[in-house]
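> Here is a sequence together with a model predicted from it:
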Amino acid sequence: VQAAVDIGGLRDGVIPFDSLDLMAVEAERAATVFRGISLSRSALWGPLASARRDLDELAASTDVQLTQAAETLGAARSFLGGSGDRRYLLAMQNNAEMRAQGMVLSYAVVHFGGGRITFERQGPISDLALDGPTATPIPPGTQEVFGITEPTTLWQSVNSTADFDWSGRAMVDMYRQATGSPIDGVVTLDVPGLAALLRVVGPVEVPGLAGPVSAGNAGRVLLNDLYKGLAKGDDQGPRREALGAVADAVITRLTNGNQDLVGIGSALAEATTGGHLRVWSAAPTEQEVFLRAGISGGPARVDADRTFHVAVENRTGTKLDYFVKPSVRQEVRFSGRTDVVVRTTVVIDNQAPTGQPPSYQLGPDQYSVNPGDYTAWVLLWGPAGANQQASIAESGLTLSQAVVRVGAGERREAVFDTLIPGAVRDGELTVRLVPQPRLEPVDLSVTLDPQGRKVEGATSWNGPWDRTRTLSWQVE
């Protein structure tokens, strides 16, 4: 990696293809080393055999990660214009009004050509308003649940579904219909993702804002401060211009001067881990690589029959998600020898200030009564093949939903029960938990009730749901 860095970082928007190529070669070379580590444990016993097994598992996991890194770097080379010019829609997502991801409210068009990155145009997403739906096929479950939001007409609804593989394709079609110009893919980035880049490029100053915007204050400035003092019906132009100006300042910093390639890569990896950065490519071979790497697609891309995903979406036109702090509690218990029941409790804590006058940020609007009223669309995607109340197949999983109204300063909850047939397989129970990319990670707790059965592994876990969490137990 250091050798690749020595070749060159990102200088004045020039893509360092030599560095990418060298890193891909070295990642594959390192993978072959770990691939050959696994040895027989037949002559070992007790703690030595256990330690050898742990080492073999670590080596195998590292081999997979390095091989995947090499594959992803190869796809990134062509995605970044290494095999010809490319143009992408950069969709900026606002975490103050949540869908399965942040709502798309602004955009830029990125061009990779001649070994350089440039930005052709940018503005509010209203510049790309459509007068009717695109021809993008909508899966039956997605149509039944989200069709009412017009996801192929309204940019604000295109990512209500959890399946970014579908949303990315829809955004490409929507851009073509709005402009008459084709693009080669989509990159989505929300405010936490922008903050990750600010940690690399440093604070930026924007006219009209009181001080520099940094990684530490980007969420507060962009999702709260810019809304303060705006009454319903006020001109939103200055706020949108300020938001666009921050993104423009980061882009300008990235494409001018010498930028740390490893730092940028680490920031993008951090954003990807939490779902704050997503990529969709119209090139099928690239898209397959991005799906395997976890930077595209939906929660069902891996182990769909063990996966849970929870989203709390805003059913009003307010910008209240800055104040809404969901938490999730899962209680797992056995039902027979191999079946498992999971009770998921989603708590919606609306920390919006009480007693406030009507405003653009707090409402009320046509969907609410008082300032600060929040209508939560609580969506639980359970494992494929599971049994849930009033469920439907959507995004490759089993979706149930509830609508919960929460006043300012109030807490409410929604409860779902999921029966997973045959969840214990070969003596192992595994659940995979994919987060919603919010401004702050959701608090998650999971407990397993052994019910007298012998269980190997901690029976409780709690912490920030800031990345996909996989929990496993050995069960007798």
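Ah, there it is. Predicted, not measured: the structure shown is a model, and the values here were computed from it. Residues are numbered from 1 along each chain as shown.

> make it CA atoms for all contacts and neighbour counts henceforth
Will do.

> Would you mark the buried spots in stretch 119-137?
Neighbour-count burial for stretch 119-137 flags 119, 122-125, 128-130, 134, 136 (criterion: 16 or more other CA atoms under 10 Å).

> another one to put next to it:
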Amino acid sequence: MAVLLLLVGVIVWVGARGLMASNELKAVVPLASQIQGEIGSADTAAASTTAASLAAHASKAAELTSDPIWRAAEVVPWAGGNLAAVREMSTELDRVASQVIVPLAGIAGSIDTTSLRSADGRIDLAPLVEARPVVGEAVIALEAASARIDAIDADAIIGPIADARSEFADAIDAASEAMTTLDRTVRILPEMLGADGPRNYLILFQNSAELRTGGGIIGALALVHTEDGRVTLIEQAASGDIGYSSEPVLPLPEAETVLFGNRLGTYIQNVTATPDFSLSGRLAAAMWARDRGTVVDGVIAVDPVGLSYVLGATGPVAVAGGGTLSEGDAVRALLVDTYERLDDDHAQDAFFASAAGAVFGALSSASIDPAVLIAAVTRIADEHRLAIWSAHDDEQAVLADTTLAGMQATQTSLGEQAYAVYLNDRSGGKMDAYLDVATSVEVADTRDDGRSEVELTVTMTSTAPPDAAVSLPRRTTNGGMFGVPPGVIATNVTVYSPPGAFDAGVSYDGAPVGYQSVNADGRIANNVAVDLAPGATATVVYRFVSAEPGQVTPVAFATPLMTG
């Protein structure tokens, strides 16, 4: 009887404390949403108060689920595993609240995008530098919490607790990803903006009407100067202003030479033909230093679609000739109308330079909403329309793990089952304004050894008018140069496999086709030349065998187009 009474007492005790802990945890949910709103509205005082309240509820939940009786009950078969899971989740929430939420709420106001920018457009860098320890510790705390939550065996707990574990794990992972991004930002942005001394950056404006792997040929360039949070446009140039060299300005890797030729390193227009933007940046920097005499601290590339997103934040800008550019018309104005309206290369270059300068001038305005601009830049980065290389090794090491480091880094970040589709124009014209591309990848079959037979399909369509050869400007069709008939879209379509994958052939419109194959640092790079007459469609299927058994979730991404 005594044992029975003791057991009943334990059940009542644990049940009561479990109910109280549940109430504490339920109180946390609305407070978490409330903090987000308060931080978003820059109400730091309110956010700190709410964070303290959230931490108190989390601490109480951890206390209620960690007393000796609760811990003793964890040895009971079936029930014990569930009790342990509740305790562990409560403990992790308490840690996250005290080590992440409360400290971040305290600095949120100082790194708010609105408060960082002064009336003259200068960015106050000191708060970003001061935030580094808090943000860095938050990253460590979230990574530790994620590991401990993942260690809870979901198969050993009942449905409601397993669901709570899954939701908590997802929330921690999302917070960890966001915090890692913030950590990288506060670690490198102050120096890039001149916190430790003046910097110079070369901006490459890509023209996606003539595709290159990274987005398009280089059509215009700009040199910007940063110092103590202030950004100034120093110099502009057209790509034609940068001289050609008979030999590459830097040694080129063998795979790049085979796939893209020496022109990768001899013409500024071609530096983004490689997926390795660290190479693109070094090549562009070397060419600029040779011709302009300025050694730059980094190189940044963006395409016209990306510029249009920026215009969504700045509003329309005036350009040479009395016109304006806006988010809705910038892409067509830059990549189609320019060639119909201006038949002189120098006039086209001047228009591109004017557009780039106007957008930069709008960016420098103190009236722009930083939050809207950040949203635009995030969209540009998500669509792979922005790439950054730093000449400073410590900063490049931070960038190298992000998609901002270019297409090669993006493929790496997508994991060991990621395929990349890179497009390079062969006509020298601007026909890619009329190119549509659809890409898909799937496991077609599984071999006896467990490896997957992967098929990556690229479907390309020309939307050029039937009479493109005569109706489109010569600068658009390039008039038959390089052996490509006017009006034809000519593209090298190169697919990079994941590391260690095996080549299994290529077909073009259902029939086997010859192709160029190169080993690029452990990745297979298979290249096929595709020519599309106006209105034509071609389908190319690249086949591979996965590097390892069980790789059944391949993913793919491609060079961004002007059509989205």
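Happy to help now that I have it. Quick caveat, the model's predicted, so the values are computed rather than measured.

> TM-score, when you put one on top of the other?
Scored against TM-score structural alignment, normalised by the length of the first structure, the superposed chains reach a TM-score of 0.84; 433 aligned residues with a CA RMSD of 2.4 Å.

> tell me the secondary structure for Tyr367 of the first structure?
coil (DSSP: H, G, I helix; E, B strand; the rest coil).

> for Pro560 of the second structure, same thing?
coil.

> I'd assumed Leu386 was in contact with it.
No. Contact criterion CA atoms under 8 Å: Pro560 of the second structure and Leu386 do not qualify, at 10.4 Å.

> And these two? Which one has more around it.
Leu386 (26 against 23; other CA atoms under 10 Å).

> so that one touches Thr410, yeah?
No. Look at Leu386 of the second structure against Thr410 with CA under 8 Å: they stay out of range, at 11.3 Å.

> still on that earlier bit, just name the closest of the buried residues of stretch 119-137 of the first structure to Asp234 of the first structure, please.
Asp234 of the first structure lies nearest to Pro124 out of these, by CA to CA, at 16.3 Å.

> hmm, back to that, any chance of the buried residues of stretch 119-137 of the first structure in JSON lines, with distance to Leu226 of the first structure and secondary structure too?
Shown next, in JSON lines, are those (distance: CA to CA, whole Å; DSSP: H, G, I helix; E, B strand; the rest coil):
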{"residue": "Phe119", "distance to Leu226 of the first structure": "25", "secondary structure": "strand"}
{"residue": "Gln122", "distance to Leu226 of the first structure": "19", "secondary structure": "strand"}
{"residue": "Gly123", "distance to Leu226 of the first structure": "17", "secondary structure": "strand"}
{"residue": "Pro124", "distance to Leu226 of the first structure": "15", "secondary structure": "strand"}
{"residue": "Ile125", "distance to Leu226 of the first structure": "18", "secondary structure": "helix"}
{"residue": "Leu128", "distance to Leu226 of the first structure": "23", "secondary structure": "helix"}
{"residue": "Ala129", "distance to Leu226 of the first structure": "23", "secondary structure": "coil"}
{"residue": "Leu130", "distance to Leu226 of the first structure": "27", "secondary structure": "coil"}
{"residue": "Thr134", "distance to Leu226 of the first structure": "33", "secondary structure": "coil"}
{"residue": "Thr136", "distance to Leu226 of the first structure": "35", "secondary structure": "coil"}
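
> Take those and lay them out in CSV including distance to Arg86 of the first structure.
Formatted as CSV, those follow (distance: CA to CA, whole Å):
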residue, distance to Arg86 of the first structure
Phe119, 12
Gln122, 17
Gly123, 20
Pro124, 22
Ile125, 21
Leu128, 20
Ala129, 23
Leu130, 24
Thr134, 22
Thr136, 22
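
> which among these gets closest to Val346 of the first structure?
Ile125 (31.4 Å).

> what residue of the second structure takes the place of Gly422 of the first structure?
Under the alignment by TM-score structural alignment, Gly422 of the first structure pairs with Glu548 in the second structure.

> any idea how far the residue nearest to its match when sequence neighbours are not counted is from Pro304 of the second structure?
Closest residue to Glu548 of the second structure apart from its sequence neighbours, by CA to CA, 6 or more residues apart in numbering: Arg451 at 5.8 Å. The spacing between Arg451 of the second structure and Pro304 of the second structure, counted by CA to CA, to the nearest Å, is 41 Å.

> Have a look at the two and say which one is more surrounded.
Using other CA under 10 Å as the criterion, Arg451 of the second structure and Pro304 rank with Pro304 on top: 25 against 19.

> if I look at the corresponding residue of the first structure for that one, how far off is Gly9 of the first structure?
Counting by TM-score structural alignment, Pro304 of the second structure corresponds to Val191 in the first structure. Distance from Val191 of the first structure to Gly9 of the first structure, counting by CA to CA: 25 Å.

> Ok, Ala393 of the first structure next?
For Ala393 of the first structure, the distance to Gly9 of the first structure - CA to CA - is 45 Å.

> Repeat that for Glu288 of the first structure.
Counting by CA to CA - Glu288 of the first structure and Gly9 of the first structure are separated by 27 Å.

> Looking at the two, which is more packed in?
Taking neighbours as other CA under 10 Å, Glu288 of the first structure and Gly9 compare with Gly9 leading, 24 against 16.

> so that one touches Asn256, yeah?
No. Contact criterion CA under 8 Å: Gly9 of the first structure and Asn256 do not qualify, at 11.7 Å.

> Roughly how far does Ser462 of the second structure sit from Gly9 of the second structure?
In terms of CA to CA, Ser462 of the second structure sits 77 Å off from Gly9 of the second structure.

> Oops, could you answer that again for Thr446 of the second structure instead?
Applying CA to CA, the value for Thr446 of the second structure to Gly9 of the second structure is 57 Å.

> quick one, which of those two is more surrounded?
Set side by side, Thr446 of the second structure and Gly9 show more neighbours around Thr446, with 17 against 12, by other CA under 10 Å.

> Look up the closest residue to the more buried one, ignoring the ones flanking it.
Ser452 (4.6 Å).

> quick one: what's aligned to that neighbour in the first structure?
Matched to the first structure by TM-score structural alignment, Ser452 of the second structure sits across from Val340.
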